[in-house]
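J.: Sequence and predicted structure are below.
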Amino acid sequence: MRIAYSVETVRAAEAELMARLPEGALMQRAAAGLAAACAGLLGRVYGARVVLLVGSGDNGGDALYAGARLARRGAGVCAVLLAPDRAHQGGLAALLGAGGRVTDDPFEVLADADLVLDGVTGIGGHGGLRPDAVPVIRAARGSNAVVVAVDLPSGVEADTGEVRGEALHADATVTFGTYKPGLLIDPAKEYAGMVRLVGIGLEDHLPSVPDLEALQHADVARLLPVPTGESDKYRRGVVGVVAGSARYPGAAVLAVAGALRGGAGAVRYVGPAADGVIARFPEALVHGGPPAKAGRVQAWVVGPGLGDGIGVVAEVLDSDVPVLVDADGLRLLDAAAVRGRGAPTLLTPHAGEAAALLGVPREEVESARLASVRELASRYGATVLLKGSTTLVAAPDGGRSPVRVNPMGTPWLATAGSGDVLSGLAGSLLAAGLDARDAGSAAAYLHGLAARHAASEGGPITSYEVAEALRSAWGDVQA
């Protein structure tokens, strides 16, 4: 599992560790790891041309000390001081002592650079790059050099993943001690490139509960339900799916497809698309409705392709089992009814639906995804899965549990009906006994991995192909 901590937490841990180390030792650890990572990217250090973009403070100091190490190995290292009077003096002396130099003309050296180290702002920066840094950063990005960010690309927000102005697009980021939220959440994640974590001894000084966590195969495998010799279809859980309409019958088929591959023992479909569901999935149990008359379930999925079924949404929310609400169900949602439920609720909006629920422009949700998912969870008293290029899952516990970040997926997943498959899959995991946070997190991971499997031969994929690939994704995780 990859975990991330806020800037405040990281700085407190660094201060505690520095109090136990000789002065400057922590920065030297960071610089050593940074220089090693740069050497690996260069391949051949001797004779390489390295440019350091140096701001004020410790981030610039890390770049200067790393540059000194590369200079001692034969690289030609040149520093561009964006704040000369506030450059880290110890790092600058080390660079000059190792044969590095300082230039007043950044554009000349950037044009011939093999590697550029971005040490302009780091985790303390806010509001994008300063205007005087923008031309230099653009020149670095426009060069043929490999651009490496020190701890975090300059101009992105470390705690939120927001990009509020001009920022550096790095090819790689070398971060120290722990991941920062902005390295895992879009849009900032897209600026980081390949991320390498360098240990500096911070682990024992960080809290046990991080701000963010990103599951990996082993974490998801531990969550997935596994039938035993005592299992039958009812013990494994029954998920009810209320979806589809005369206009959108395919949404019902796709939601049932996801549900059948989600680990529950049976799927009850309720709605007007029963003929289409049975034609594709004869194992599904179908009922014309209402949901209360369809038979016992351990969880409900309501909303995909539903149309104007506000009464059905209210009836499902009035049940005493976990409920997942998606798509049209979100449009018909009564916030008071959700907050008043005794059983868990999982909401699965995309950015546009989240914006409507919050009463803000879509752009606000897309630029501030972490704040948006936390606000939705708090406002509705529900677990929220915010879909997107990085899917986020937040529980309504006031931040006591980390927000989950899903690292899986592919741009080909942005296709009609993929959310219906995800809803059915997550609902099935709810019925199998996972709590809402785990069900949403595991479903998002499997869904993204299945899309990768479906797209492995290249080219576009369909949502049904994603559903078909869930079996191989499940096996991949458990291998």
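T.: Received it, and whenever you're ready, just let me know what you need. Here the structure is a predicted model, which means the values were calculated and not measured.

J.: When you work out contacts or count neighbours from here on, use the C-alpha atoms and nothing else.
T.: Noted.

J.: Which residue ranges of the stretch 251-400 of the chain form strands?
T.: Using DSSP state E, counting those that start in this stretch, the strands of the stretch 251-400 of the chain run over 266-270, 285-287, 299-302, 323-325, 345-347, 383-386, 391-394.

J.: Which strands and helices lie in contact with the second one?
T.: Spelled out, it's strand 285-287. strand 266-270, helix 274-280 (3 or more C-alpha pairs under 8 Å, 6 or more residues apart in numbering; DSSP states H and E).

J.: what about versus this one:
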Amino acid sequence: MRTAHRVETVRAAEAALMARLPEGALMQRAAAGLAAACCSLLGKGRVYGARVVLLVGSGDNGGDALYAGARLARRGAGVTAVPLGTRTHPGGLAALRAAGGRITDDPFEALAVADLVLDGITGIGGRGGLRPDAVPVARAARGSGAVVVAVDLPSGVDADTGEVAGEALRADATITFGTYKPGLLVDPAREYAGALRLVDIGLDAVLPGVPDLEALQHQDVAWLLPVPGAESDKYRRGVLGVVAGSARYPGAAVLAVAGALRGGAGAVRYVGPAGDAVIAAHPETLVHAGPPSKAGRVQAWVVGPGLGEDPGPVAEVLAADVPVLVDADGLRGLDPAAVRARTAPTLLTPHAGEAAALLGVAREDVEAGRLAAVRELAARFGATVLLKGSTTLVCGPGGGPVRVNPTGTSWLATAGSGDVLSGLAGSLLAAGLSALDAGSCGAYLHGLAARRASAAGAPVTATDVAGSLRDAWLDVTSPA
């Protein structure tokens, strides 16, 4: 599992670690890892004679860049530093000069011929976009054709929130130290980070056990996914009820059931007016005309995809004493008090537009501040919230770590893909996973399935994604 920590936590951990180490040792560890990563990015045999430009701000990131530049200069690279702050790290500057590097006040000549640019303009404590005087330099770096490497964090993005409030320097790769920062994993800042590489500087020994963000990996998901035992039957494995679809949107029911059948539950009960379409596509489904309370026992419900404007089924399902996933039309006008009054877990799965309506803000506000939005929704509704989008986030109501899904792809921006996800996550709920784990594992498998379906680089449909879920499950659970 990858973890990320807020700036305040990182600063405290760095201070605790520096108290145990000789002066400057922590910065040297970071610089050594940064220089090694730059060598790798330049390619074998290409360091000698490479032209490297350091964009150096006033903070420790500038010092990291200078010390790394000194190491590259000692390996034969031509290194030029461009000071862009009110001061320059004196030790780093001396080390660069001693190694044969040079300093210039004119960045544009050096950038025009650069092979690699180290972005050390601002660090993890920076707020807002780049200062006006740094903007033309950042644009020249981005337009130079050189590989742009961010030191710990791309300059101009917010380390804690992932927000980009002004101009920022987009990196091809980001070399971060000790732990990931939330902004590296959450859009829109994630799009500026490029490929991520974590350098171990010994921070693990002093970081707190509970991070601010978590990103599951294959082994984490494999450990959580349900596996039938020798005594299992279809009912012991869990039964999911799906209340979805309408005369106008029967496909939503078909797609939600498609996801549900591939999510680990033993049986799926469909309740609603699209029974004929569901049976035609998925004959293994148990179909009932409704209402949900008469359909038979279930271990969890999914309600909302394609329902239209009838709120009746939503209220009835929320009254059940089993976990409930609410999606799509089920979220329209949802009453926080009704959700908070439930004793069983609730999982809400809005996209940015639906989240904005629930919060009473503009969609743009949700997309710009996704972490704040998912936390606010979880607190307001007393529910687990899966906020779909370019970065899918899952947040529980108790204020613990937010989970960020690393497997998404832009090809998931297609009609019906959310219906598949709701069925898949609901099935995991019925199989016994917590709302946080069901949402996280569902999003993880959903993203992997979309990647598989779009591997050739062609557009995919929600049906294609559902059809790839079995292979995604096998990818996660099969030994490497």
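T.: Thanks, I have the structure now. No experiment lies behind these values; they were computed from the predicted model shown.

J.: among the helices and strands packed on strand 285-287 of the first structure, which is nearest residue 318 of the first structure?
T.: Residue 318 of the first structure lies closest, by C-alpha to C-alpha, to one member of these: strand 266-270, at 16.1 Å.

J.: which residues are contacting the closest one?
T.: With contacts defined as C-alpha atoms under 8 Å, 6 or more residues apart in numbering, strand 266-270 of the first structure is touched by 233-234, 237-243, 256, 259-260, 277, 284-291, 294, 297.

J.: Could you do stretch 371-380 of the second structure as well?
T.: 161-162, 186, 336, 355, 358-359, 366, 383-387, 393-399.

J.: hmm, back to that, most packed of the helices and strands packed on strand 285-287 of the first structure?
T.: strand 266-270 (a mean of 26; mean count of other C-alpha atoms under 10 Å).

J.: Give me the mean distance between that strand and the second structure.
T.: Comparing strand 266-270 of the first structure with its match in the second structure after superposition yields a mean distance of 0.4 Å (mean C-alpha distance after the TM-score superposition for the first structure).

J.: Tell me the spacing between residue 207 of the first structure and residue 12 of the first structure.
T.: According to C-alpha to C-alpha, to the nearest Å, residue 207 of the first structure stands 10 Å off from residue 12 of the first structure.

J.: Could you pull out the helices in the stretch 151-300 of the second structure for me?
T.: Counting by DSSP state H, counting those that start in this stretch, the stretch 151-300 of the second structure has these helices, from start to end: 182-185, 190-193, 218-224, 250-261, 275-281.

J.: who touches the nearest residue to residue 454 of the second structure once chain neighbours are set aside in this structure?
T.: Leaving aside its sequence neighbours, residue 454 of the second structure sits nearest to residue 460 (C-alpha to C-alpha, 6 or more residues apart in numbering; 6.0 Å). Shown in contact with residue 460 of the second structure (C-alpha under 8 Å, 6+ apart): 411-412, 414, 450, 453-454.

J.: mean shift of the host helix or strand of residue 41 of the second structure relative to the first structure?
T.: Assessed by DSSP states H and E, residue 41 of the second structure sits inside helix 25-42. In the superposition with the first structure, the average deviation recorded for helix 25-42 of the second structure is 0.5 Å (mean C-alpha distance after the TM-score superposition for the first structure).

J.: same deal with stretch 435-447 of the second structure?
T.: So stretch 435-447 of the second structure averages 0.2 Å relative to the first structure (mean C-alpha distance after the TM-score superposition for the first structure).

J.: who's in contact with that stretch?
T.: For stretch 435-447 of the second structure, contacts defined as C-alpha under 8 Å, 6+ apart pick out 216, 221, 224-225, 263, 323, 345-347, 384, 386, 392, 394-396, 403-409, 412, 421, 424-426, 428-429, 465, 469, 472-473.

J.: returning to what we had before: quick check: whichever helix or strand comes after the helix holding residue 41 of the second structure aligns to which part of the first structure?
T.: Downstream of helix 25-42 of the second structure, the first helix or strand assigned by DSSP H and E is strand 51-56. Using TM-score structural alignment, strand 51-56 of the second structure lines up with residues 49-54 of the first structure.

J.: Let's have the helices of the stretch 151-300 of the second structure in a markdown table, adding distance to residue 146 of the second structure.
T.: As requested, the helices of the stretch 151-300 of the second structure are exported to a markdown table (distance: least, C-alpha to C-alpha, whole Å):
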| stretch | distance to residue 146 of the second structure |
| --- | --- |
| helix 182-185 | 21 |
| helix 190-193 | 15 |
| helix 218-224 | 34 |
| helix 250-261 | 44 |
| helix 275-281 | 52 |
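
J.: Minimum distance to residue 63 of the second structure: which of the ones you listed has it?
T.: Using C-alpha to C-alpha, the helices of the stretch 151-300 of the second structure put helix 190-193 closest to residue 63 of the second structure, at 20.0 Å.

J.: Give me the contact list for that closest one.
T.: Taking C-alpha under 8 Å, 6+ apart as the rule, helix 190-193 of the second structure contacts 150, 153-154, 162, 168-174, 183-184.

J.: same deal with stretch 383-391 of the second structure?
T.: Contacts of stretch 383-391 of the second structure (C-alpha under 8 Å, 6+ apart): 185-187, 339-340, 345-352, 355, 374, 377-378, 392-397, 404-406, 408-410, 435-436, 439.

J.: swap in stretch 465-477 of the first structure?
T.: By C-alpha under 8 Å, 6+ apart, stretch 465-477 of the first structure touches 217-218, 220-221, 254, 257-258, 261, 418, 421, 446-447, 449-451, 453-454.

J.: hmm, 6 Å instead?
T.: 217, 221, 258, 446, 449-451, 454 (C-alpha atoms under 6 Å, 6 or more residues apart in numbering).

J.: ok, so of these, who is nearest residue 121 of the first structure?
T.: residue 217 (33.8 Å).

J.: ok, that closest one - contacts?
T.: Contacts of residue 217 of the first structure (C-alpha under 6 Å, 6+ apart): residue 477.
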